[in-house]
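Enquirer: pasting the structure only:
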């Protein structure tokens, strides 16, 4: 892989090869002469030739070069060049989770077994970043647009442009980062970040996978701590995404995931589970109450504690 081969394959980054346009850069589908297909994220330059977001570019390269996990996108290389600066990734045919959930036909294809696997995969990736990397790594922008799927709909966490290393004995105060609707509420009044911020975003993402849409109404009900909310009396089976076939094989798993997601959305950061606890709970083949799925309400799951039956 060379700089020249990527320039030739994209005809100088012609717009016809662009598949995603973002604020910091555009992503191109690149097929090399060897037949290998790559995703190349070209960073937008400024008029004076400097990178539009040098800090983001450096953060993403430094972070992804440190980590290797089956549920984190692979960075093959990067180029910092006066004319073109870009990052080279594996190409994932499934696109983003956000796109899949918005498209009715593709959402049907994303069956319940796949959805459970997606939630687990993201949890494993975050547990690895928080607990197995030294120093720990915060993603800071967990959302459905930053979860990519391969040809078998297995998830990869992507876009590490705002990732932060939690170095010991140093300040973890930082500027705001994240996607509206997924950001932990405490970041409205403090810029000190820790692992629980990612945990909160994971909770939102998990409910989005189960409900098929962003769970803004549920999140609001939890944050207000209102026990009188009518939402709490709704059956889980009536609130989940109705587009895939009924979730009979994994119905009890959906109860577990929803319960864990609600625990992750606790307004108090100190009371949220760690991603290590979350991934361990998701990995357990724990016997749940059989045939309880048709009768479980959202309120019962919000009140339930992580790890309880």
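Expert: It's in. Worth saying up front: this structure is predicted, and the values here are computed from it rather than measured.
Enquirer: only C-alpha atoms from now on, for both contacts and neighbour counts.
Expert: Fine.
Enquirer: just the helices in this protein please.
Expert: Counting by DSSP state H, one finds helices in the chain at the ranges 3-9, 54-66, 97-102, 104-109, 112-131, 195-211, 216-224, 236-239, 251-264, 275-283, 298-303.
Enquirer: please report how far residue 187 lies from residue 202.
Expert: 15 Å (Cα to Cα, to the nearest Å).
Enquirer: closest one to residue 159 among the helices of the chain?
Expert: helix 54-66 (7.3 Å; Cα to Cα).
Enquirer: and that closest one, what does it pack against?
Expert: strand 75-79 (3 or more Cα pairs under 8 Å, 6 or more residues apart in numbering; DSSP states H and E).
Enquirer: how much does the strand it packs on deviate in direction from helix 54-66?
Expert: Going by axes from the mean of the first three to the mean of the last three Cα atoms, to 10 degrees, strand 75-79 is angled at 140 degrees with respect to helix 54-66.
Enquirer: quick check: buried residues in strand 75-79?
Expert: 75, 78 (16 or more other Cα atoms under 10 Å).
Enquirer: repeat for stretch 274-283
Expert: Neighbour-count burial for stretch 274-283 [16+ other Cα under 10 Å]: 274, 275, 276, 277, 278, 279, 281, 282.
Enquirer: any residues touching that stretch, and which ones?
Expert: By Cα atoms under 8 Å, 6 or more residues apart in numbering, the residues outside stretch 274-283 that reach it are 120, 123-124, 126-128, 130-131, 195-196, 199, 256-257, 260, 307.
Enquirer: now, of these, which are buried?
Expert: Counted by 16+ other Cα under 10 Å, these give 120, 123-124, 126-128, 130, 195-196, 199, 256-257, 260 as buried.
Enquirer: second one coming, line it up with the first:
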């Protein structure tokens, strides 16, 4: 529009100049033909024939009329040109505006469609079962989808108490049933504390990138005001802690199934320590964070406290973990390495072996750890069979029992450098697990158990 106004101004200015130049020419002609009578000093002017005078007068009128028509024609041409230019400019502006609106509409439509694909569809639209495994549609966060809050609220019966599977440090875990009878576990984290937010972000960031048979699958997440939700595959047999120390008191876990759980846990840790780049330290390995599926396959869960090795100065991070599983060097000096996870694994192995809790209360103000209580007896072959969990006592080959006890003793050594790498632990356990459970042991080769009286 500014260009058009400037162009119109130039045309008008040109017209005015042209008009002003035309007027003096007419005056000049008239003055050259007509001389005032009062001018005495002027030389005599010869008489002009009447025919010539008439010709001159006619010429003056014709010239004036010619200039008038010429000026009018220029004005008309200028107006037509300005109108054309203005029309072109207006048309161009309209075209640009239409294109801009179409672009905004298209991008808005794509954004809405993308948001709907993440928030408006049920999880079953993204998840399918193939040989017991879950497959999800990938988005910006790897293999995790953003879930709709209303969907999760309704699928958990409005987070009803009857759907609670367990209670954690920042909230409860609920059982949810989505479309097509797909059952999942929904962890609800209430409140906006810095620790809760950090753990939520860590969980989403890590589990969206980690995919392993012995690590829990994060299917989706949701943020709704102060409430944060994490959606996992459902592990129908709950946690190892519930199986060992709950109502069943370990009766569902045979010796071989316990060794299978230990092997699965070691494989999950090995993946974190050796295959992830940079390596990941779980930092909160315990029996309640080892979940069991319908076939008692074990998977590591709860990665809120996990850190990436080398991502920060591990000697200055906030002390976190669970009493009884925390390595002494981390508890006393704040030194954190992958050997801290190995210590926690050793405690879990003792739980599987002895059926005891990691910390037991002796008196109102006294507690005793399983490591302190068991260490003197683990190395005594005459005493070891008598402290084994009664549910599995005398059901294993004693040689295998001694080997598992030796691995546990090494894992819970006070000095980190004395502890083995989790890879070494893994290779020590593989021969103790039957082939059909993922190990290399052939049951036909096992010797009958021997009962030793105290």
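Expert: The structure has been received and is ready for your questions. Predicted, not measured: the structure shown is a model, and the values here were computed from it.
Enquirer: what's the most buried one of the helices of structure 1?
Expert: Scoring those by mean neighbour count under mean count of other Cα atoms under 10 Å gives helix 195-211 as the most buried, with a mean of 26.
Enquirer: which elements pack onto that helix?
Expert: helix 112-131, helix 251-264.
Enquirer: of those helices, which is nearest residue 26 of structure 1?
Expert: helix 112-131 (23.9 Å).
Enquirer: which part of structure 2 matches the closest one?
Expert: In the comparison with structure 2, helix 112-131 of structure 1 aligns to the range 255-274 (TM-score structural alignment).
Enquirer: likewise for stretch 87-97 of structure 1?
Expert: The aligned range for stretch 87-97 of structure 1 is 230-240, by TM-score structural alignment.
Enquirer: from residue 156 of structure 2, how far out is the equivalent of residue 36 of structure 1 over in structure 2?
Expert: Using TM-score structural alignment, the equivalent of residue 36 of structure 1 in structure 2 is residue 182. With distances taken as Cα to Cα, residue 182 of structure 2 is found 12 Å from residue 156 of structure 2.
Enquirer: compare those two and say which is more crowded by neighbours.
Expert: residue 156 (22 against 15; other Cα atoms under 10 Å).
Enquirer: wait, that one sits on residue 174?
Expert: Yes. The criterion here is Cα atoms under 8 Å, and residue 156 of structure 2 meets it with residue 174 at 6.5 Å.
Enquirer: which neighbours do these two share?
Expert: With Cα under 8 Å, 6+ apart as the test, residue 156 of structure 2 and residue 174 both reach residue 163.
Enquirer: residue 89 of structure 2 corresponds to which position in structure 1?
Expert: By TM-score structural alignment, residue 89 of structure 2 lines up with nothing at all.
Enquirer: hang on, residue 89 of structure 2 in a helix?
Expert: Yes. Counting by DSSP: H, G, I helix; E, B strand; the rest coil, one finds residue 89 of structure 2 located in a helix.
Enquirer: quick one: it and residue 351 of structure 2, what's the gap?
Expert: Residue 89 of structure 2 is 82 Å from residue 351 of structure 2, by Cα to Cα.
Enquirer: in CSV: the helices and strands packed on helix 195-211 of structure 1, plus distance to residue 97 of structure 1.
Expert: Shown next, in CSV, are these (distance: least, Cα to Cα, whole Å):
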stretch, distance to residue 97 of structure 1
helix 112-131, 9
helix 251-264, 17
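Enquirer: out of those, flag the one nearest residue 52 of structure 1.
Expert: Nearest to residue 52 of structure 1, of these and by Cα to Cα, is helix 112-131 at 26.8 Å.
Enquirer: how big's the offset between that closest one and structure 2?
Expert: Compared with structure 2 after fitting, helix 112-131 of structure 1 deviates on average by 0.6 Å (mean Cα distance after the TM-score superposition for structure 1).
Enquirer: so how far is that helix off the chain centroid?
Expert: 9 Å (Cα atoms, centre = their mean, to the nearest Å).
Enquirer: quick one, it and helix 195-211 angle?
Expert: Using the same axes, to 10 degrees: helix 112-131 of structure 1 against helix 195-211 is 180 degrees.
Enquirer: what does helix 112-131 of structure 1 contact?
Expert: For helix 112-131 of structure 1, the external contacting residues (Cα under 8 Å, 6+ apart) are 69-72, 136-138, 147, 153-157, 195, 198, 202, 206, 209-210, 244-245, 247, 249-250, 253-254, 257, 274-276, 278-279, 282-283.
Enquirer: so that helix versus helix 275-283, what angle?
Expert: 150 degrees.
Enquirer: which residue lines up with residue 423 of structure 2 in structure 1?
Expert: Checking TM-score structural alignment: residue 423 of structure 2 goes with residue 276.
Enquirer: revised request: answer the last question for residue 333 of structure 2.
Expert: By TM-score structural alignment, residue 333 of structure 2 lines up with residue 190.
Enquirer: and residue 372 of structure 2, by the same measure?
Expert: So residue 372 of structure 2 corresponds to residue 220, using TM-score structural alignment.
Enquirer: cool, and residue 14 of structure 2?
Expert: Taking TM-score structural alignment, residue 14 of structure 2 has no aligned residue in structure 1.
Enquirer: how many other residues sit next to residue 14 of structure 2?
Expert: 15.
Enquirer: how close does it sit to residue 21 of structure 2?
Expert: The gap separating residue 14 of structure 2 from residue 21 of structure 2 is 11 Å, by Cα to Cα.
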